[in-house]
Structure formats: C-alpha cells, structure tokens
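Novice: Provided below are the primary sequence and the corresponding predicted coordinates.
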Amino acid sequence: MKKFFLLSFILISTSGFAQIELRNGFFQYKEVFVDTDDFQSDYLEKLEKAVYEIPKDSPLRLQVLNDIGYYYHTRNLNVALDYIELGLEEARKKKDFYWEGRLMVSQGAILLRMEELQLAEYVLREAILKIPESEAWLLYTNLSYVYERKGLLGEAFVYASKTLEIGEKYGDNKAIAMAYSDMSNLFWKQGKFDAALNYGLKSLELFEKRGLKDLDYDFTLHLVGQFLVDLERPKQALQYFQHSAQLGERYGFYNNLSDTFIALANLQTKMGDYAEAQLSGLEALRYAELLNNEFMIMRSYMALGKVNNDSGDYLQAANFLETSIDAVGENFGDKFYLSLVYEELSKSYEGYGEFQMALVASRKSDELRKEVFTGEAEKQIALLQTEMDVTQKENTIKLQEAKLDSQRILQIFYRTLAGVLIIILFLLYRVFLRKKKYSTLLEKKNEEKEFLLKEIHHRVKNNLETISSLLTLQIAKIEEPKLRQIMEETYTRVQSMGMIHLSLYKEGNLKDVKMKEFFKGLGRFILDTFDASGRIKFSVEMNSLELDVEAAIPIGLIVNELISNSLKYAFPNQQTGQICVSLVEKGGSLFLKVSDDGIGIVENYPVQGTGFGRELISLLTRQLDGKMTLVNESGTEFNFEFVLNKAA
C-alpha cells in the first residue's frame, strides 16, 4: 500500500532515495515488507538521510521514524530505541494519539528484546487505547511474547488468540500468520511437537501467499526447522534452517540469524558433527553480540555448552554454560530456557566428577520447569485452543449457510429440497459434534495419561540419578577394596536402569527402548567408569530393535554385568582388546551375545568377587524364560536365548 502526501515545499533530489520520492508534487513512500521487500543493507541508512528532509509537521515523518526504529531492532537495539523515542517526543508535542500508539508498540517490541519485560508490558498496555482495533494485532503479538518470556504460557496463548481473532475479523492474513507462528512456538515449549509443526506450516503458507518474505516469515522458518529436529526429521529441518539463514543474511536480521545458528548448532551436535556445531554456535554468538541482546547471548553460550557436553569436553562446556547464566542472571524472566541451561550444566558437572554441583544444578532445572509447566497453564491453553477451533468451525458453517440462502433465492424450485438438505445437514452436524466431543475427550485423556507416564519416567530417571550421585559420593569415602567394588557395581547397575528411563523420556516413545542406541550408551558409560576407553574397543553389531521396558531393563542389567566382568577379569595388566554386543530377533525368540577376546575363563578357577553378578545374571535369565551357554575359545562368549513373549 503506497502512501502519498501533498507537499508545499521542494524536496531535495530523490535519486538517492529509492523508498521516498517526490513525484508531481506528491510525496511517495514505499513501505518495506508492505509495498516492497527491497530491504537491502543500505535501506535504513537511506531512510535516516531522508527523514531529516521531511518537515516535522508532516504525518509521513512519524511513519518513517517508526519504520526506522522498528526495523533497526533487527540490527542495533540502542539505535532503534533512540529513533522511536524521537518519534514519541514529536507525536506527543503534536498530540497525534494514533502515531503515539503505533510508536509505543514499536517501543514495547524493542524493550522486550532488551530484556526490559516489565517496562515493555507497561508500554504495550498503555498503547491499547491509542490505536484502532484493526491494527492492534502487533500489540497483542508482543504482549504474547512478553508473557512467553516470563514463562506464563497460558497468558501468552490468550494474547496470541486475540491476534488471531483480529486477523480473522478484518481479513488480515499477516495477523493470522503471526498468531499461528506464535501458537506454534507455545506448543513447542510444551513439548507438543506435532501441533507446533501443524501451526507453523499454516503460518508459512499464509506468509507465502502475501509474497513478501519479511522478518516474521524468516523467524517462522526457523521455528518449523526446530520442530522437525524434535520430530527426528533432521534433513527436512536443515532445509528450513538454510532458507532462514539465507533470508537473515540477505536482510541483516541479526536476531533471526542468531536464532538459526543456535538451532543449526543443536542439529549438528545431534548428528555428531561437533566441529561444525562449534562454528555455528560461535556464529550465533557473533550476531547476538552485534545486536547486544542478552537473551540471544545466553542461548548462544548454551548451544556452545551443549556442543562441548556431547563431545565430552565437560570442563569447557561448564565454562560456556556458567557464562550463559552470567549473561542474564539467575533471576532471568524466561525460566524455560534457564531450566535448559541448568540441565546442561548438571551434565557438565557430572561429566568431570563434581557430582554434588551436578545434583544442585539438576534440582534447579526441575524447580524452574515446574514454575513454567503448571497444570493451570495447560488447562488454559487447551480451553482456548478448543474455543478457537469451535469458532473457526462456526465461521465455516455460517459461510455455508449464506451460500445456501443465496441458492434458495435464485432457485425457488429447489426450496423444498434445500430445506430437507438443511435438516439432514443439521442432524449430521449434531452427530458430528457429539462424536467430535467424545473424540476430543478421549484424546485429552490419552494426552493426560501420556503426560503422566512421561513424568513418571522423568522422575524415575531423576531419582536414579540422585541415587547414582549419592553412591558416587559414598564410594569416594570407602577405603576397603571389596566393599568399594560392591558399591561401584551397584552404581553401574543403577546407571543402567537410569539410562533406560532416560531413553524413554528423551525419545518420546514411552513404551519401547531403542536397544542399539541403549547398548552404545551403556558401553560408553561402563568404559568411562573403568577408565578403559583408550585400550578397549566396544562395538554393537546389530540392526535397530525396540523392546518394551519390562524386557529392556533385565537384558540391560545382564549386559551391564557381562561388560563389567570382562573389563575386570578378561584384560589383566592393562591389556588391549575388544568387547562386542549383539541382540537379534528371530523365530519368536531373542538372541543375545556378549563376547570379548580376553584371556577367557580358566577351568576350576575359583569365583572372583562376591559372585553376586553371576547370581543376578542367572536370576534375570530365568525371569525372561531364557537359557545361557558359554563358549570359552579365543576369549569368552556368552549366548542367551529368550522366548519373545516372555522377553518382550
């Protein structure tokens, strides 16, 4: 939409200003991302030069000041705030309440990104009465961001719903797209990745219909990429991140670029590409520091901490994560992200042996999560989502009824038939509503059960981690070797069970354990525990296989015992060697093999240790209705066969 203003003065030559021109006595201004997407690196500099040639009594001056300030927040928050405050001063002198309100919305958006959450909320609420309802969607969008950053997800969803309501009422696709984008982010924070992806894709579809690839379109691309990562679709996620980065670099959206490189670092870490992940994390930090945004700086350091945690450099990870917390302070408003930092920090401390500090960090993470994910917020969002869905269905029905009315006026001959059809449709609609209500109730109950089951696994995992930490602290104080060995064996058994529950909690599949990934993690843990990673090669030779938790735990404990025994007895005097584990399903049975190329078991050699490990293996084998055979050639090989209906 082009803006024209009649001027009573002669403006300087406009050849240098592609966005502002004087033509035939009228002043023409192309709004970026409304009339054009020509937002190149020099766009803001051109507007800065042009604005001082516009008389202070021209309403165009306030609009240009607002645009400069709003879009500068993608590059320099302090410069952005200076222009907005200049515009507010001039608007108040002229008593222009409309532009005062618009400028206050931009001021609130900038203060939000400067982490001034209370002040941002105050400014936005003051602006509500100053601008017309049709243009208030950006105000409510930023209020939603404020509450999201405070960890009040229920209230955030209320304001996102207001944005959607305004968009639908006035047919504003940009407002609807913004609402869907915001809702997708809120669903993601709740762990509802499918719903998040659905709303994110709906938002992108509306943005693309507008044909203008702006800041908010770029951010939504990043969000959809993040949802795909959590849904285990990394290749698709990478495409969205690359598209987002291209737009960010084209337009200079430093905040979006920092967001995208953080997501890329997390994805590359998940894929095991730690070198590239480190570079992405540093790139995210560079853009965050250019923007001088504490929140983005905090998240960039968190991403770097995660990279180093996953690559095994726990001390460096702890340094990054502690810097992340220092960047915003322990009382930072966004408790969701702060909880994630403490969760990673707990892993770092545990990684280099500071178990007491790890326990404190883990508890802090849990406390922050409980403040964010309250039952009240969950109910509030669910209720608003239901109301929103019902409203959209009612609007669709009204449109259909209007079309039927038009047909009845044009075609009198079909009145009777149309009446019958309406009655039938009404009855079918009533049946549909009843079925929908019943289906929604069942779905809600299933979600509640799934949430409770996930919470149980999470709590079991946390409790087992606490027990492991306590055992570690106790082991450090035991000097008697045999008792120390017993406690260490108990520690590895507890960790084995804890890894099962961690797998269930992280993967999102609350019933089945991915055994290949579990064995790999268990092997790494035991080798690290025995300080044998450098001399013993551990391999898992099997295809992907999932077992339910009732079978996975006893099989995991058996493998734990056998790997531990191999490390203790099969390779004396720091010998090198290898240990191999495999588990296959065949003919209604499970076949487990654990082998090593060590010295083997000497005949008639007395039982070493307490003998409890052998008793435990025998007991667990009988529990799974299995049998064990031992091959003592070129090392030791234990073979187990379990009946599948018992083991699985």
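Specialist: Great, that's in hand. Numbering: from 1, shown residues only.
Novice: can we go C-alpha only for contacts and neighbour counts from here?
Specialist: Fine.
Novice: what helices or strands is the helix or strand K437 falls within leaning on?
Specialist: Per DSSP states H and E: K437 is located in helix 415-475. Applying 3 or more CA pairs under 8 Å, 6 or more residues apart in numbering; DSSP states H and E, we find helix 415-475 packed against helix 355-372, helix 375-410, helix 481-507.
Novice: Same list, these, but as CSV with mean neighbour count please.
Specialist: Formatted as CSV, the helices and strands packed on helix 415-475 follow (neighbours: other CA atoms under 10 Å):
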stretch, mean neighbour count
helix 355-372, 18
helix 375-410, 13
helix 481-507, 19
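Novice: Can you tell me the element L65 falls in?
Specialist: Per DSSP H and E: helix 59-72 holds L65.
Novice: actually E148, sorry about that
Specialist: Assigned by DSSP H and E, E148 falls in helix 137-149.
Novice: For L212, which three-state class applies?
Specialist: coil (DSSP: H, G, I helix; E, B strand; the rest coil).
Novice: how many neighbours does it have?
Specialist: For L212, the count of nearby residues is 16 (other CA atoms under 10 Å).
Novice: Repeat that for V643.
Specialist: V643 - counted by other CA under 10 Å - has 17 other residues nearby.
Novice: Below is structure B, check it against A:
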Amino acid sequence: MKLELKTATGEKRVDVLNKIAFTFGYSKFDSARYYGEIAYSEATQLNYLDGKVKSYVNIGYSYFDEGRIDTAMILMKRSISESVENNNPEGEMDGYLALGIVYDSKSYLDSAAWAYKKNIAMGKSLNKIQKSTSAIGNLGNVYRQQGLFEMAISQYLEAAEINLELGKAGKQANFLANVGSVYLEDHNFEKAEEYSAKAYELVKDTDYTRTKWYARTGQCLALGNLDRYDEALAGFNEILKEAQALGDPYQEPTTYHNLGDLFNDNGEHEKALGSALAALEGFEAVDSKYGILKSHTLLCTIYGKVGKVDQAFSHCEVASEMAQEYNHEGSLKEIYKYQAEAFELVGNYKEAYAARLLYEEVKDEQLGETQDRHIAALTTKFDTKEKEMKIQVQEEQLAAQQKLIDQQRIIQVLILLVLLAVVTMAVIVWRNAKKQKVVNRQLNEQKETIEKTSKERETLLKEIHHRVKNNLQVISSLLSMQSRQMDEGEAKSAVREGQSRIKSMSLIHQKLYSQDELSRINMKDYISELSQYLFKSYNTGESIKEVLETEEIQLDVDTAVPLGLIINELIANALKYAFDDKKDGQLKVQFAEDGNAYKLMVSDNGKGLPPKWEQRKNMGMRLVQILVDQLEGELQIDNSKGTSFMITFEKHAA
C-alpha cells in the first residue's frame, strides 16, 4: 500500500492513507494515528467528507485497540456529529457502528444496542442494508450477552441471509456458526450441531481458515455433548492436523484443550492428561492468560479423577488465583466445584463443604447478574416499543389534523354555514379528545401499576423457588456427607433413597426458577433429567438400557411433585432389585395423555416381583400408593413379563 501511496493523488490518496491507518490500528498505534491524521488533513483540504469521517474512525480504532477507550469514544462521536453537519449519511453509519463497538467493549450494552440500531435503521432507509451486516451481527452479540438468545439468533440469521444474497459465503458461514454457538451455550446441542455443520459446509473447501475452525469446532463440541464420541474425536483431529500444518499458535492449543475435555468426559484420563498438558504448553508459549487459566482448570479435574490429589490441588490453586485476578467468575465456579470433589476424595469433608458453598455462592451471583441483564434488556425493549408507538400515534394525529385543515379550506370556499358547522363539530371533538386523553392517562397509570406489581411478584416467586431448591440441595449434600461415613446396610440405603426423593423435589423448583413459566413444569424434560440422575446414582453402566417415551405435557406444581416422587420410587426400585446381574436389562418410562386423563407406565424386563410381595410392601411401595391416592388415581401392576406399573389419573387433578 505504501507503493500505491506514492502514485495516488486527491481523494484516492486519502483512501490509501485511511487503509494504511486501519491496517496499523491492530498493533502499531502511533503509526495508525500518524497516517490517520495525514488522511484527515488532506481530506479537509479537498473537502472530501467521507475521507474525513473514515480518518476519525480509524484514529478512534487505534486508541480502542490500545485500550484507551474513552478517547476512542470521543473520536467516534465526533465522526458522527461531523457527518450530520455535512449531510454524509454513510459516514454517520460508520460512526454509529464504531461507537457501538466501543460501548460494547465497556459493557454499556444498552448504549451499544442503540448505536447498532441507528446504523441498521439508516441502512434500511438508505436502501443500503448490506452496509449494516456488521451492526446486525454485533447487535446479536449484545442480545447474547444479555441472555436474550432467541433475539440474538434472529439477528445472526438476518445477517447470514444478507451475506447469502451478496454471495459472501465466508461471512454467511461466520454468522451461522454464531447461531450454532448460541445454541451450544443454551444446551440445545441438536440445533448447535445443525447450524455449525451448515456453516462448515459453506467454507470447508475455501481459504476461510478461521471461520472453518470456528464452525468445525462448534460442530465437534455439539457432537461431544450428544455422545457422538467418534465423530467428535475425528473432527477435532482434523482441526488439529490443519492447525499444525498452518502453524496457528492459538488454534493448536485450543484444539488440544477441546480434545482433553472430550477424553476426560469419556473416561480416557491418560489421553486427556496428555492433551491438557499440550494445551497448557501452547497457551504459555503465546502468553494467552485465558487459555492458561482454562488449561489449569482442566488439569485440576483430570488429576482429581485419577486420584492424584496433590497435583489436582496444585492446578486448582493456580487456576483460582488467575480467575480472581482476571475476574473470570465462570471459571472460578468450575474450580470451586473441582476443589470440593478433590477434598471429598481425601476425606476432608469440612474443606469440601466450604468449597461447595463457594461454588454455590458464585453460581447464585452469576444467575442474579444474568437475570438482572435480562430484565434490563426487556425493559429497554419495552420502552423503545412504547416510544415507537407514541411516535406513530403522533404522526397519525398530525396527518388527521392536516386532512381536517384541507377540508375546512374547501368548505370555506363553498359556504360559510358549513364552515360554522365544522368548527362547532371540531370543538366537540376536541372536548371529547381531551376527556379521552384523561381517561387514557388514567388507564396507562393503572396498567403501569399492574405491570410493576406483576413483575415484583414474579421476581419474588422465582426467589422463593430458588431458595427452596438451595435448601433442598444443602439437605441432600448433608445426607451425602453422612452416608459416606456409614457402613453398607439398610440405614445407608435409606439415606440414599432419601437423597433421590429430595432430588426429585429439588429438580422441580430448579426448573421453576430457571424458566419464564413459574406455575407449570415440562414433564418431558423433568422425567429425562430425573431418570439420568437415578441411572448415574445407581451406576448402571451400559447393562441397563433407558427408554423414555414421554410427551410434551405441562403440569402444575401440586401434581408434578407427587408424580415426580412416584417416578423416583419406581425407577429406583427397578434399578435396585429388578435386574441382578442381567446384561440386557431395559427400563422404560412412558407418560402421555389419554383422552381426559394422563397415563404413566414404568416397566422393566427384570425378574419381576417376589412371591407374596403384596403382604410385605416396603416403604417405597406404600409411598407410591399414598401418592397415587393423592392424585385421585388408579394403580395397576402387571408381574407377568418383568414388572409393569400403570398409573392413571384424571386431568382435573392436574
């Protein structure tokens, strides 16, 4: 570009100077500002408005990349004001985009969203929406930080659609990969894999190396969470091979870290250890603080799982210090969890309990911050919509007034009497409008009061469910600690059964405070999570197959709690007694609507109930019968092929 600068003149020379300033902005800040200031001076002499604005933005970006955010913000605002003064709408769009990026970096999310929306609105009004693709995507990033995942996905898909129309496959793939990343964060792993795969398909045969890595990595992370281990492993190995061939200093250790995570989750701890150590070495070579932190965290849990507690503590301590220094609360939460597990391995339950309390404290703080951001974002959205509606009403009123004036002028020409009648009617209309305005104001005030009260009640109810869940979790933890100090026998078994019953109730309250609907539970999700917890608790391995056939049914809390306890008792009873050493066991849970009733069936292909079992019902079976009666339901037991429990209860009970 410097060779091009020697021959360029006029506006072309200003454009080249701005390109050089932009290029240097990432590393050589003084050089970026030097060329940006020359561009500004020459653009001013030529009265080249677009060149002046771009020079402001480029100088601002140099300060931004250097970490001098406040100075960058002043320059971005100056570029906007100068664009407005000189009627340069495209320069104004560039200024709003740059200002939004600066606000975003300062975590002024509402201000960032406002700047991006200004850019997008101008792009639409100028019929240059393609110039707003970055703002559309960045607005998605803001919504994502605020926890508004659906709105973030909508922005990313809009940006991808625009780039599809422009034929820019690389940028389209990047936004689709963002969609996959949001679904991954939201634990919707099927959708995450789908969109990451779409993104990768667009660029797998192109030179978009970073986008390929981003999309393929997202796909492999989703595959790992979907228990498609072989596919995830093959994908990560492809990424690692490409990273090594390209000599990418960040991609290679990141992929080693992902492999370590995958191996660790699959129980291949030696392989996990090798990959994690390779990742740590790579991140230390490029001095990536976040990568080093994540590697120490991973090594902490790997060493803990293989019983090397001293090494686990060592890596946990380093990770904890780094997380506190760099304020990475998400990592700190994981570290406290792994520390608690390591202390439990060596029998230091006091320290384990203390670490577990720290884990819960950080977790609660993060949940509170997420909810605060979500509420603030929704409030901003509501306020913006309300302002738009007011503007629309005002415009309609102005249009109506202008029409009335035109009609009055025509009437004045035709006849004075008609004019008098119109004036009289106008006075009547005005009086009615004034009265209506008072009524509307009163209605709005009542509406605001109702909405405020509703939000306060909703927040209080969520807090109640949250605290109930935490209290149940504390009780469960105390039972768990107590059971470890007990010999195997009926007492220890009873304590474990108590834990699983508490878990079934705790899970309901956890569902309620983590969703928008506070009065009803999605039983499909609830049964799936409860079943997974019980299978894991009884350590069935692969000898017993879990089959869930449940419909999307919403139940209220009064019905979900006893039904959850019933399911807990029947699954736990089957896992304990039905199979002995059977290798091909199957436990099936079915829950569906049947006309005006619900039907729950828990069945197994085990050895069946013992002879005369009716005469010696244990506590679990008595509890099931009590809970069925509470639901006003009917219990049927079939002991012909394994054991089958069919419970039917009317919908009015739910």
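Specialist: Cool, the structure landed. Quantities reported herein were computed from a predicted structural model and do not represent experimental measurements.
Novice: ok, now which ones touch the closest residue to N319 of structure 1 other than its chain neighbours?
Specialist: Once flanking residues are discounted, N319 of structure 1 sits nearest to G305: 7.6 Å by CA to CA, 6 or more residues apart in numbering. Neighbouring residues of G305 of structure 1 by CA atoms under 8 Å, 6 or more residues apart in numbering: Q316, A317, A318, N319, F320, L321, E344, L345.
Novice: let's see 6 Å
Specialist: The neighbours of G305 of structure 1, taking CA atoms under 6 Å, 6 or more residues apart in numbering as the test, are A317, F320, L321.
Novice: Inside helices: which ones of those residues?
Specialist: Among the contacts of G305 of structure 1, the ones falling in helices (DSSP state H) are A317, F320, L321.
Novice: Same list, the residues you listed, but as a markdown table with neighbour count please.
Specialist: Output for those, formatted as a markdown table (neighbours: other CA under 10 Å):
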| residue | neighbour count |
| --- | --- |
| A317 | 28 |
| F320 | 24 |
| L321 | 29 |
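Novice: Now tabulate the residues you listed in JSON lines and tack on distance to F253 of structure 1.
Specialist: Formatted as JSON lines, these follow (distance: CA to CA, whole Å):
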{"residue": "A317", "distance to F253 of structure 1": "28"}
{"residue": "F320", "distance to F253 of structure 1": "25"}
{"residue": "L321", "distance to F253 of structure 1": "25"}
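Novice: Show me what Q636 of structure 2 lines up with in structure 1.
Specialist: Aligned by TM-score structural alignment, Q636 of structure 2 pairs with T629 of structure 1.
Novice: Now its match. Nearest residue, chain neighbours left out?
Specialist: Counting by CA to CA, 6+ apart, T629 of structure 1 lies nearest to N639, which is 5.2 Å off, once chain neighbours are set aside.
Novice: Who are the contact partners of that neighbour?
Specialist: By CA under 6 Å, 6+ apart, the neighbours of N639 of structure 1 are L592, K593, M628, T629.
Novice: please redo it, this time with the cut-off set to 8 Å
Specialist: F591, L592, K593, V594, M628, T629, L630, V631.
Novice: Ranking by neighbours, what's the top pick from those residues?
Specialist: Going by other CA under 10 Å, V594 tops the contacts of N639 of structure 1 with 21 neighbours.
Novice: What secondary structure category should be reported for it?
Specialist: Following three-state DSSP, the label given to V594 of structure 1 is strand.
Novice: The aligned residue in structure 2 for it and L166 of structure 2, how far apart?
Specialist: V594 of structure 1 maps onto V602 in structure 2, with residues paired by TM-score structural alignment. The gap separating V602 of structure 2 from L166 of structure 2 is 55 Å, by CA to CA, to the nearest Å.
Novice: quick one: contacts for the nearest residue to D604 of structure 2 once chain neighbours are set aside?
Specialist: The spatially closest residue to D604 of structure 2, leaving aside those adjacent along the chain, is L587, at 4.5 Å (CA to CA, 6+ apart). Going by CA under 8 Å, 6+ apart, L587 of structure 2 touches I544, K545, E546, V547, I571, A574, V602, S603, D604, N605.
Novice: Save those as a markdown table, and put in distance to L414 of structure 2 too.
Specialist: Listed next are the contacts of L587 of structure 2 as a markdown table, based on distance: CA to CA, whole Å:
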| residue | distance to L414 of structure 2 |
| --- | --- |
| I544 | 93 |
| K545 | 90 |
| E546 | 87 |
| V547 | 84 |
| I571 | 88 |
| A574 | 93 |
| V602 | 86 |
| S603 | 89 |
| D604 | 92 |
| N605 | 95 |
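Novice: so of those residues, which ones are in helices?
Specialist: I571, A574.
Novice: which secondary structure element contains the residue nearest to D604 of structure 2?
Specialist: Following DSSP H and E, one finds L587 of structure 2 within strand 585-594.
Novice: Now that strand: buried residues?
Specialist: Buried residues in strand 585-594 of structure 2, defined by neighbour count with 16 or more other CA atoms under 10 Å: G585, Q586, L587, K588, V589, Q590, F591, A592, E593.
Novice: For the residue nearest to A597 of structure 2 when sequence neighbours are not counted, give its distance to K434 of structure 2.
Specialist: Nearest residue to A597 of structure 2, sequence neighbours excluded (CA to CA, 6+ apart): E650, at 4.2 Å. Per CA to CA, E650 of structure 2 is found 54 Å from K434 of structure 2.
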